[in-house]
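Peer 1: I would like to see how this sequence folds:
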Amino acid sequence: MTARKRPVHPRQPGLLGDGRPAPAEDTAETGPPTPSSGVVPLAERLRPRTPDEFVGQTHLMGAGGPIRQLLQERRAVACVLWGPPGTGKTTLAAMMARAWAGPTVWTTAVHLTTPQLRKLFRRAQDLFRSRRIPLVIVVDEVHRLNRAQQALWLPWVERGVVVLIGITTENPSIALIPPLLSRLYVFRLQPLSSEELRQLFQRAWTFLGLRSVPWETDALEAALTWAAGDARRLIQLVEAVGQDVRARSLPAVDRSVVQRWAETILPVMDRGGEMFYNLISALHKSIRNSDPDAALYWLARLVLGGADPRYIARRLIRAAVEDIGLTEPRALGMAVDALRAFEQIGSPEGELVLAWVTVFLATAPKSNRVYTAFQEALATAEATAGEPVPLHLCNPVTSFMEEWGYGEGYQYAHDVEAGVAPMECLPAALQGTRFYHPTARGMERRIRRWLAYIRKHRGPTENPPQ
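Peer 2: Now for the predicted structure:
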């Protein structure tokens, strides 16, 4: 009996470009055989194999696009394919490897050890010496290589012995060391547009043989919106809906069917990745800009994505101090109480506490004057660290210190009628310096009037403002 040739999965590590398994020591793992077509996900069965089948990324794959040009020239270059999930990174890497048609190894950084990397590079060197061609190494989740492992690539990529094609959802300017990044082209992939997702929907629904079963307009629009530019999510949803249509003999697909299956596919968010920090940044900046609706939306995205509510609460505390400050002194206490309340009652009830405080912070008057004042004070203190403390502010704890003038001229503020003594408290070289300039908003309006009185009179000649 003739053995069947194992199909090549474009994401399967440990395979050369011609489908032959690479030696085990060259890759992190040899990978399981590709499942039979009956259980292969629809997204995999629909994976494009030619540039004309590819949907989206017209800036890279359109006429004159850099990746399309590389495919036409059958040329491999060291690069990083960077973009959110479901935008075609793995598909483009597979196309580039097929166009190159030379020795190619697929692996993933999660399982790639340093000894395995060194063996891969030795093999690449032998290949280059014997055939004068590089070894193309496609590394999924390349951002998971540690800094030492990334440094190992430098001489091999520099000399062209290895062509690295990295796949990542993380910003390479953060995830990769600068020397490696400088040797790579960075191709950034964008979420698919609604029209591009619509093309994929038509292709998937036709592939399932269900063109005769219509989708109601609002059902399709809901699916496209829910996919949020992620082709894989859309196709996964279409596959689930298609199975439901066949199982229940549905004459059409309405919004309730889409909602039923969309709820089973959770939003994707790497809690340590760029998307998480983008969402938390959007929450903070929406609060800063006094937009409670946007702040609630980004909070909801974080909660649905599985973010740690305690981290969110700590960020709310930071917003209270940094962006609201003394215009609404209750903000800090409420933010701290929100963290304590969540720790007491947990999810999901505790998430409502976070929403409550988020709205309070977003609608409170804003001021960063304490924050900027402290930054200025830090910079000034660093530049004048040698300035002595004025003697009248020093505590004369011994008679010897009294003789040297410690505490001489100090005035006890509570003995003065206005509660403010006419006494300078900064070093001589900094007298008159002002760091804190309160706004005319919220509680800072009263603080501003009080400071104006203090700075003008510095004594009990007038009654203080109420």
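Peer 1: When you work out contacts or count neighbours from here on, use the C-alpha atoms and nothing else.
Peer 2: Noted.
Peer 1: How about the residue positioned nearest the centre of the chain: what's its closest non-neighbour residue?
Peer 2: With distances taken as CA atoms, centre = their mean, residue 274 lies nearest the centre of the chain, 1.6 Å away. Leaving out its chain neighbours, the residue that sits closest to residue 274 by CA to CA, 6 or more residues apart in numbering is residue 170, at 5.8 Å.
Peer 1: ditto for residue 186
Peer 2: Leaving aside its chain neighbours, residue 186 sits nearest to residue 80 (4.9 Å; criterion: CA to CA, 6+ apart).
Peer 1: hang on, isn't that neighbour packed against residue 166?
Peer 2: Yes: at 4.5 Å, residue 80 counts as touching residue 166 under the criterion of CA atoms under 8 Å.
Peer 1: Alongside the first, I'd like the structure of this one:
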Amino acid sequence: MKAPLAERVRPKKLEDYISQQHLVGEKGILTQMLKNDLIPSMIFWGTPGTGKTTLAEIIAYESKRPFYILSAINSGVKEVREVIDKAKNNGDLFAQRPILFIDEIHRFSKSQQDSLLGAVERGWVTLIGATTENPSFEVIPALLSRCQVYTLDPFGLDDLKALLHRAMEVDEDLKKRKITIKEYESLFRLSGGDGRKLLNTFELVINAVGEDTIEITNEKVMRIVQKNMVLYDKTGEQHYDIISAFIKSIRGSDPNGAVYWLARMIEGGEDVKFIARRLIISASEDIGLANPTALIMANNVFQAVSVIGMPESRILLSQCAIYLATSPKSNASYMAIGKAQSVVKQTGDLSVPLHLRNAPTKLMKEMGYGQEYLYSHDFPGNFVQQEYLPDELIGTTLYEPGKNTREQQIQEFMKQRWGGKYGE
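Peer 2: As a prediction, this is how the structure comes out:
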């Protein structure tokens, strides 16, 4: 069976690689590494289809190192150890240490990542990991400290155009046809900036037309892709669109929508920790102080799915998604920090009022640091009115309680103490 277009036109040399000039340009860090033949263990972090696997293969090819590849989706500790043993045993045959590429390394458990440590430390392999998730959260500290992290930027419109034109120039099948791309917008929109998806969608359209002379238009692309959507998107992931629909269903208090999009992600093989992290964000951003327990539940679910795994994790995620969807909503905390950050950007580094300053030295005490501070616990109800903002911001309101039962109670509590300062 013929390989997909994205695989057929995958570049083999750094000079053919499109985008990521901060890494592969003339002064890019990877360019310099290859010139000096000094390849450290590293992790590539970027959205799907930005060329992480391609970069790893190019590094192995241009440095003339043996290349081993594992996918975290279908590899466990046993497979990792087998590859490491093979690399270690063959290492003496090569002048340079082999490269072990782990795709979607964020899906590896702690024990699986631990199994890589010894090989990296002893220099049996040079590890290159690829992840779509923040490695600070998903890669264990011991392994992360032994790797350089490089971020791959999403493709811009010029990059996506360059991918298409390069494919028409180098692929033997496409060179046999006269292809004119009259309109690009639908191809770009359907790909979502994923280079691999762009090329495979392009091939789908060309094969569906089945003619030697082809003119690509937005209407033609949408008609063909919609007709073949199941073939085009076998996994059902549509990663970012579906997580967006999931969160918006929760925000809109629709448990049916939330569970449906959750099921789409589960059936598509989405990482349960990725889903749980989004639930934590939603619990704070969209529910917040209207129901503070939501954040506790979401965090507990994240901890639970991290140790339980599938298929049971789907039940925990469903419970949490339904709970969040049916909770009262408030974005007051989200809005408050946004306002506060805007004020900080506009006003700069305002001085801390003297009564709020720390006074660890005699000189600071003599200068009045902390002298007029009123210790709340010395007063009835553990409260006393005093100013906590810089002088320039006195009277500024950043937090405005939401119109829900919990925050109306908060507002009443604040009015009893502050009078009109926190709302009438």
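Peer 1: what's the TM-score here?
Peer 2: The TM-score (TM-score structural alignment, normalised by the length of structure 2) is 0.59; 317 aligned residues with a CA RMSD of 5.0 Å.
Peer 1: Residue 147 of structure 1 -> structure 2?
Peer 2: Matched by TM-score structural alignment, residue 147 of structure 1 corresponds to residue 110 in structure 2.
Peer 1: Correct me if wrong: its match contacts residue 140.
Peer 2: Yes: between residue 110 of structure 2 and residue 140 there is a contact under CA under 8 Å: 6.7 Å.
Peer 1: more crowded one of the two?
Peer 2: Shown here are residue 110 of structure 2 and residue 140; by other CA atoms under 10 Å, residue 140 has more neighbours (18 against 13).
Peer 1: Quick check: the aligned residue for that one in structure 1?
Peer 2: Using TM-score structural alignment, residue 140 of structure 2 pairs with residue 177 in structure 1.
Peer 1: Contacts only, for that match.
Peer 2: Residue 177 of structure 1 makes contacts with 147, 150, 151, as judged by CA atoms under 8 Å, 6 or more residues apart in numbering.
Peer 1: ditto for residue 62 of structure 2
Peer 2: Neighbouring residues of residue 62 of structure 2 by CA under 8 Å, 6+ apart: 13, 34.
Peer 1: Look up how far residue 418 of structure 2 lies from it.
Peer 2: 68 Å (CA to CA, to the nearest Å).
Peer 1: again with residue 364 of structure 2
Peer 2: 30 Å.
Peer 1: And the residue of structure 1 most remote from its centre, how close does it get to residue 428 of structure 1?
Peer 2: Taking CA atoms, centre = their mean as the measure, the residue most remote from the mean C-alpha position of structure 1 is residue 403, 61.1 Å away. Residue 403 of structure 1 is 21 Å from residue 428 of structure 1, where distance means CA to CA.
Peer 1: Same question for residue 369 of structure 1.
Peer 2: For residue 369 of structure 1, the distance to residue 428 of structure 1 - CA to CA - is 25 Å.
Peer 1: Neighbour count: these two, which is higher?
Peer 2: Between residue 369 of structure 1 and residue 428, counting by other CA under 10 Å, residue 369 is the more crowded of the two (21 against 12).
Peer 1: what sits against that one?
Peer 2: Counting by CA under 8 Å, 6+ apart, residue 369 of structure 1 touches 325, 436, 437, 438, 439.
Peer 1: what about the closest residue to residue 216 of structure 1 other than its chain neighbours, neighbour count?
Peer 2: Nearest in space to residue 216 of structure 1, with sequence neighbours left out and distances taken as CA to CA, 6+ apart, is residue 254 at 5.4 Å. Summarising burial for residue 254 of structure 1: neighbours were counted as other CA under 10 Å, giving 17.
Peer 1: for residue 233 of structure 2, same thing?
Peer 2: If you count neighbours by other CA under 10 Å, residue 233 of structure 2 ends up with 13.
Peer 1: go on, residue 378 of structure 1?
Peer 2: For residue 378 of structure 1, the neighbour count with other CA under 10 Å is 12.
Peer 1: And residue 55 of structure 2, by the same measure?
Peer 2: The number of residues packed near residue 55 of structure 2 is 23, by other CA under 10 Å.
Peer 1: Just tell me what it corresponds to in structure 1.
Peer 2: Match for residue 55 of structure 2 (TM-score structural alignment): residue 92.
Peer 1: What's the separation between residue 72 of structure 1 and residue 98 of structure 1?
Peer 2: 11 Å.
Peer 1: er, residue 216 of structure 1 actually
Peer 2: 40 Å.
Peer 1: More neighbours: those two, which one.
Peer 2: Using other CA under 10 Å as the criterion, residue 216 of structure 1 and residue 98 rank with residue 98 on top: 20 against 13.
Peer 1: Report the secondary structure state of that one.
Peer 2: Following DSSP: H, G, I helix; E, B strand; the rest coil, residue 98 of structure 1 is assigned to helix.
Peer 1: Now do the contacts for the aligned residue in structure 2 for residue 117 of structure 1.
Peer 2: For residue 117 of structure 1, the aligned position in structure 2 is residue 80, judged by TM-score structural alignment. Neighbouring residues of residue 80 of structure 2 by CA under 8 Å, 6+ apart: 70, 112, 115, 116.
Peer 1: once aligned to structure 1, how far is the helix or strand encompassing residue 80 of structure 2 on average?
Peer 2: Under the criterion of DSSP states H and E, residue 80 of structure 2 resides in helix 77-90. For helix 77-90 of structure 2, the mean deviation from structure 1 after alignment is 3.9 Å (mean CA distance after the TM-score superposition for structure 1).
Peer 1: list the buried ones in that helix?
Peer 2: 77, 80, 83, 84, 87, 88 (16 or more other CA atoms under 10 Å).
Peer 1: just checking, what packs against the next helix or strand after that helix?
Peer 2: Proceeding N to C from helix 77-90 of structure 2, the next assigned helix or strand is strand 99-103, under DSSP H and E. Contacts defined by 3 or more CA pairs under 8 Å, 6 or more residues apart in numbering; DSSP states H and E place strand 99-103 of structure 2 against helix 52-62, strand 67-71, strand 126-131.
Peer 1: Strand 99-103 of structure 2 versus helix 52-62: what angle between them?
Peer 2: If you take axes from the mean of the first three to the mean of the last three CA atoms, to 10 degrees, strand 99-103 of structure 2 sits at 170 degrees to helix 52-62.
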